[in-house]
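>>> attaching a predicted model along with its sequence, questions to come.
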Amino acid sequence: MYLNSLIDMTNESMIQALGVLLKWLDVSWGFLHLDEQTQAPIMAINTISLEDIVMMNRETYEALQIFNQLAHPSSFKRGARGSYREGLSVYGIFNRCKSQLGCKFMRVMFLHPSRDIDVLNSRFDVVQFCVQPKNEDIVKNMLVCMKNIKNITRIISRLTKLSASVREWKCLHKTIYYGIMLGNLCEAIASEAKLFREIAGCITEEMCQTDYCINRIIDFKEAELQNTFVVKLGVDEELDRLKQKCGGIPELISSVAQQELKHLPPYIKECALVYIPEIGYLLSLPPWKESMTEEDWNVPGTEFMFKLGNVGHYKTARCQELDGMLGDTTVEIAEYESRILLKLVQFIQERIAPLHKLIKLASELDCLIALALVAKENNYVRPVLTTERVLEIEGGRHPLQELCVDDFVPNDTFSGEQHSLMKIITGPNSSGKSVYLKQVALIAFLAHIGSFVPAKRAKIGVLHHIHTRIQTVESIATNISAFMIDLKQMILSLYSSTPSSLIIVDEFGKGTTEIDGLALLASCLDHFLSREVKCPHVLASTHFHDVVSLVQKSRYLKLQTMEYIADHDGQIVNLFKLKDGSVQTS
């Protein structure tokens, strides 16, 4: 009963998430140091809802070439972390992010296309601002800031344990400094987009105080030389006094070492003074002859302490005098600086929340600027999003194909209750049918991540699903045939589609006999048409020309074909232009 009051047992996703959490706790239990008085170091809690996500399966991402990870050619490195690189893909051409956080945010954005119009319009506003030539200088300054903004989650964890390195302290300081600079830039243009206002709102007085305290307390130049935390002069009077006292120690030690050498036996040619905490100052002597015995290490007028390697360490009267005069000054300095470090860490922890929010927003801004750069280079336009069930694309282009050819032929797409909801496209091989189908799906996808689209004009109704039956990915692990894989993809489209879905079907049914393939394709298309006004957006290409006579007549159905001409030798010349009509042979 108690568990039922906390968890909805009918929610499969919640149960699965709880299982993953329990598994992680079981594996990480030895690294968690919590008691009743200790709070867990939770930075933030983010809510992820599936209600506003456009559903796309893995096969659709692969078929549309949104991601294309290439494995390392060496079998020894294949599968290792960082061994994959992105090939020719939509994500590959859009990923111009300056920070690792921006790259991660872009991948998440591509994996979670949104159907929240307010969120998407907010992203469009940022892209619109960044593509304008008059704002080029501001965008460049933003990119400089974001290049220096890092993920500080691990750094904060190490600060809590007082184990952060000098490099990590510098990284934190640069992140805060450039975060404040980015906030000031966004404050000047806050009226242009909601994201700019949110970033400007993260710059609080506490964040400025944190930046001032880090810069005022830590001596980064000296810390790099000593490879440890060093406090600047003027922060603490007692610490300054100890450092001044310690400042003349090297000259004093050098002078005492010269005096010690004069009183040592003549066969000893060199010596040095070293300081060891809890023991004090010692006289160190290297071996003065080969194959020294234990008796040889005894030196008149000194007390032998120990031998470290080939160097003997001794206590002398002058060393005892230094112990009494200087004491453990170095240890006291380290203790003072440790106390100051602890107070600084506590001060930062109490004021770090706005910085986490700023970093998240900065990663989104980095991602949107990358989208703007691609839109500017390739002449993309801002789509109009609407709750109407419509797809209107004028002069649409394939974002990848147009980069691989000299002249790309754009095509229009009009789908909706006022036009038609199903298109059956026929035409010769290599006439551009598959490219056209993918281009429509990609334009719709880009609009749902907040990107401008490759077209002259686009009006996109919000979609709930994008389903495809384009590519057959065979694998021994699936233990099913290629034809069965095609059927599974088609079944998903039939059962999961809604009136606001986009379904792309490319030559379904070719994996079996002609009669069976024709019957399957005709029955699937006929099922969609039977929904009448609730029919989803369906674009299907086929070489089964008789399918037109097998499906029911409907005002929601339109026949289209790819235009071509035949030369004097009977050779087909494809024009790659879509027109109404159909062909009888291909």
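Good, I have the coordinates.
>>> use CA for all of it now, contacts and neighbours both
Noted.
>>> contact partners for Tyr436?
The contact partners of Tyr436, by Cα atoms under 8 Å, 6 or more residues apart in numbering, come to 398, 411.
>>> how close does it get to Asp116?
Counting by Cα to Cα, to the nearest Å, the separation of Tyr436 from Asp116 is 26 Å.
>>> max-length helix in the protein?
Criterion DSSP state H: the longest helix present in the chain is helix 353-378.
>>> buried ones in that helix?
Across helix 353-378, burial judged by 16 or more other Cα atoms under 10 Å covers 355-356, 358-359, 361-376.
>>> centroid-nearest residue for this protein?
Closest to where the C-alpha atoms of the chain average out (Cα atoms, centre = their mean) is Lys104, at 1.0 Å.
>>> so where does that one fall, helix or strand?
In this structure, Lys104 sits in helix 100-111 according to DSSP states H and E.
>>> quick one: whichever helix or strand comes after that helix to helix 353-378, angle?
Read in the C-terminal direction, the helix or strand following helix 100-111 is helix 117-131, with elements assigned using DSSP H and E. Calculated by axes from the mean of the first three to the mean of the last three Cα atoms, to 10 degrees, helix 117-131 forms an angle of 60 degrees with helix 353-378.
>>> below is an additional structure, to be compared with the one above:
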Amino acid sequence: MGKQTPMMEQYLKIKADYQDAFLFFRLGDFYEMFNDDAINAARELEITLTKRGGSDGIPMCGVPYHAAENYIKTLIDKGYKVAICEQVEDPKTAKGVVKREVVQLVTPGTVMESNMLKEGENNYIASLSHFQDGSYVIVYNDLSTGENNITVISHGWDAVIHELYNQPIKEIVISSNLPEDLQTKLRDRLHVTLSYQDEITFNAEYRNLAENLNDERLMKAFSRLLNYIQHTQKRSLDHLQPANVIELKHYLSLDMYSKRNLELTETIIKKGKHGSLLWVLDQTVTAMGSRLLKKWLERPLLDKKRIENRLNVVDAFYQRFMERDTLRDTLKSVYDLERLAGRIAFGNVNARDLLQLKQSLEKIPELKATLNQFEERQIQTLSTGLKYPKELIDLLNTSIIDNPPISIKEGSIIRDGYNEVLDTYRDASRNGKRWIAALEKKEKQETDIKSLKIGYNRVFGYYIEITKANIHLIPEGRYERKQTLANAERYITPELKEKEQLIIEAEEKSVELEYNLFIEIREKIKEHIPELQYLAEIVSKIDVLQAFATVSEKNNYRRPYFVENKLNIINGRHPVIEQVMKDGSFVPNNVSLDENKNILLITGPNMSGKSTYMRQLALAVIMGQIGCFVPCDEAELIIFDQIFTRIGAADDLVSGQSTFMVEMLEANHAIANATDRSLILLDEIGRGTSTYDGMALAQAIVEYIHNNIQAKTLFSTHYHELTVLEESLEKLKNIHVRAEEFEGNVVFLHQIQEGAADKSYGIHVAKLANLPEALIERASTILQELESSDKPAPTTEKIESGQLSFFVGETEQVKERNKPIPATEEKAIDELKSLNLFEMTPMEAMNALYRLQKQVKM
């Protein structure tokens, strides 16, 4: 590369410190990019790529600085980082190349501009730190609201992935020493931007944020994220809140499989909110409330007292429609206090934002008055927390005009009477303009030139303009020529020049003073940020709880009651499906689980509603444990510590895992982690492999849960042979989804009844899918042939604790032969019996099976 210009040397020196970001390099009215940045930005932003210095020069592209925000958003949405490099000295006074510095590094996890954020969602950046004791510490920060949360994971890497997956994380800050294979797993599983921060020395400036941290691991992990944010943002972080330590044992655990399968916050196929449980429940009217609802959904409670406190408020709101409706109307006028506080601290707030803040705070007395109409202790506590910030509102009322402009650098922001010096400047400016108007009238009269006018522009200042047709009317020596136009001449007088200087000086000083006053006001408001954040917290809770009451009344939900070891739901419904159907045709069903019958083995045809039945139970449990009413006629619920689901078929092609492998991994995750206080939902386990293998696995899993875990379990299957397990497993109960045949067609009644189903009606479902008639007839013939032959039946022999049986019983043909088993086969069987599959990796299990099969075939 040849010798660079001083400007390009400056660019390359700055770029060297920001290799993983696009460098927006300010040149006049544009942000310019060069070399690879230019090539990549031109592709991603679909803008023209040029060259600096002619056809043989370096690649170059740029975007106008006034429109840069939209281009930055595009890059951020695609997971990139953007370093904003500004001119930090006046080009008019600069000696040599204008000094430039990166003033902010915008990353997916640190955006603050409202057009880059989704109102109802948090925008988390997280840090992940690994310690010698094997633990991982995760720190979450939402820079737009100042929220900080910390949690410790002690159960290995899989638990880390499950925890991170369940939060809306856009960026993860890690140590550069984290093993590359783990970094790859983070990228592939979570689809986030990875950033690096090795410095974990705690900055004493943020001592107040760490007051809840008494563990060295937490301090170091928190420091990693704080140092990264400070390094990238390069400005005040006064709105950051003290770190909140989240004890995961206080919340119902939902692994990544369960959150996905239950579609709590987004649907599996469309990856959107519509069709999810969040979509149904979100009757909030503020952005703050919508974000809090999502957080509650992601972390249901385990503490019965806290759950009941929420339910008491919801019940009160439910019973009193008029007061609740008044609350909703008031809340509609409340803007996003959390993010307004963040923008005030960050320095990117404008006068209209402050007006929104004032309008929101003025609604506090109305909210308080409505809450005071309730007698419930929990509602009175909420009312007490709504402190009216009179000092702050008085400041806003006296300082900011009612309809300010967006820009804070062009004046017309501050009220008259707020500042004496500003009033003086304004008076001089206004009087001067009145004097100009009077001068124009006087000159028209004295010269008798009716078209004479006095104008102004930034280059020439004030002038008297007279058309060339009237120049002869000007008294000699009256004016001094200033500018010649095509059809007119412009003049000035010493008197006009003097007034011009006074007016312009007053206007310039007025605009500059207004800007400085606005900055002072913003700094005063910063002192109230903790107060604003606390108000936002209370308002958010009110909004979510009224939303629960609103959706409960609208959809006919009932308050759940929590009991020990017995779950009983009368006429339960699926909250999402009944809303999608809208015609009232959803068939409700009962669910009953207790200490005597804690496993329900569900049989029935495809499309009959087995999966819906299972999901609606899990959703009812989650709704109850976040403090919402439940879609049913009556509900007695157990507080579950964990929910595990294996519902639906899905490949994980990125990780090279088949549908069956995913099924086994999810089943193993449930079996390895569930307790007797957990809820397990397993749908069609074993269908991804051969019939005998699948049936053996399904039976073994049911037996293992029954004998070893004793969790409340719903297990749906098409292996009707498994229904005989009711005879040997005392806590297992058969239920089925009712279906009837009518004139050769199947009618799905979607009703759960006791006992086992007699058939699966798979061919009838194929017929409903309009498969060719000849194909349907052939399938029916084959089915009759298969049903007439002998079928394997599960053994009802009990198994020893901790041992999984994979033997489904001998067929009649084997019994008839009654031949001794060869020694090699007997040895293989003994070895197979000794295997503990749930302590083996999938690859180890496959290798063991291959070796045993080879041994038997010899």
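Arrived safely. In this text, all values refer to a predicted model and were calculated from it rather than measured experimentally.
>>> TM-score for the pair, please.
Once the chains are laid over each other, their TM-score by TM-score structural alignment, normalised by the length of the first structure reads 0.80; 545 aligned residues with a Cα RMSD of 3.9 Å.
>>> out of everything not next to it in sequence, what's closest to Gln100 of the first structure?
Setting aside the residues directly before and after it, Gln100 of the first structure is nearest to Lys150 in space (Cα to Cα, 6 or more residues apart in numbering), at 7.8 Å.
>>> residues contacting the aligned partner of the one you found in the second structure?
Applying TM-score structural alignment, one finds that Lys150 of the first structure aligns to Tyr335 in the second structure. Contact partners of Tyr335 of the second structure, counting by Cα under 8 Å, 6+ apart, are 286-287, 356-357, 360.
>>> confirm Tyr335 of the second structure sits in a helix?
No - Tyr335 of the second structure is assigned coil when assessed by DSSP: H, G, I helix; E, B strand; the rest coil, not a helix.
>>> any idea how far it lies from Asp315 of the second structure?
Taken as Cα to Cα, the span from Tyr335 of the second structure to Asp315 of the second structure is 26 Å.
>>> please say which position in the first structure Leu732 of the second structure maps to.
With TM-score structural alignment as the criterion, Leu732 of the second structure pairs with Leu557.
>>> quick one, helices of the stretch 251-400 of the first structure?
Under the criterion DSSP state H, counting those that start in this stretch, the stretch 251-400 of the first structure carries helices at the ranges 317-326, 329-350, 353-378.
>>> so which bit of the second structure is the last one matched to?
Which is helix 353-378 of the first structure. Following TM-score structural alignment, the partner segment of helix 353-378 of the first structure in the second structure covers residues 530-555.
>>> the residue opposite Met422 of the first structure in the second structure once aligned and Asn261 of the second structure: what is the separation?
Alignment note (TM-score structural alignment): Met422 of the first structure maps to Ile599 of the second structure. Ile599 of the second structure is 20 Å from Asn261 of the second structure, where distance means Cα to Cα.
>>> can you verify my assumption that Val662 of the second structure contacts Gly648?
No - taking contact to mean Cα atoms under 8 Å, the distance of 10.5 Å between Val662 of the second structure and Gly648 leaves them out of contact.
>>> looking at the two, which one has more neighbours?
Remark: of Val662 of the second structure and Gly648, Val662 carries more neighbours, 19 against 13, as counted by other Cα atoms under 10 Å.
>>> tell me the contacts of the more buried one?
By Cα under 8 Å, 6+ apart, the residues touching Val662 of the second structure are 650-652.
>>> which residue in the first structure aligns with it?
If you follow Val662 of the second structure across to the first structure using TM-score structural alignment, you land on Ile485.
>>> can you classify that match by secondary structure?
Per three-state DSSP, Ile485 of the first structure ends up helix.
>>> relative to Asn479 of the first structure, how far out is it?
The value you get for Ile485 of the first structure to Asn479 of the first structure, if Cα to Cα is used, is 10 Å.
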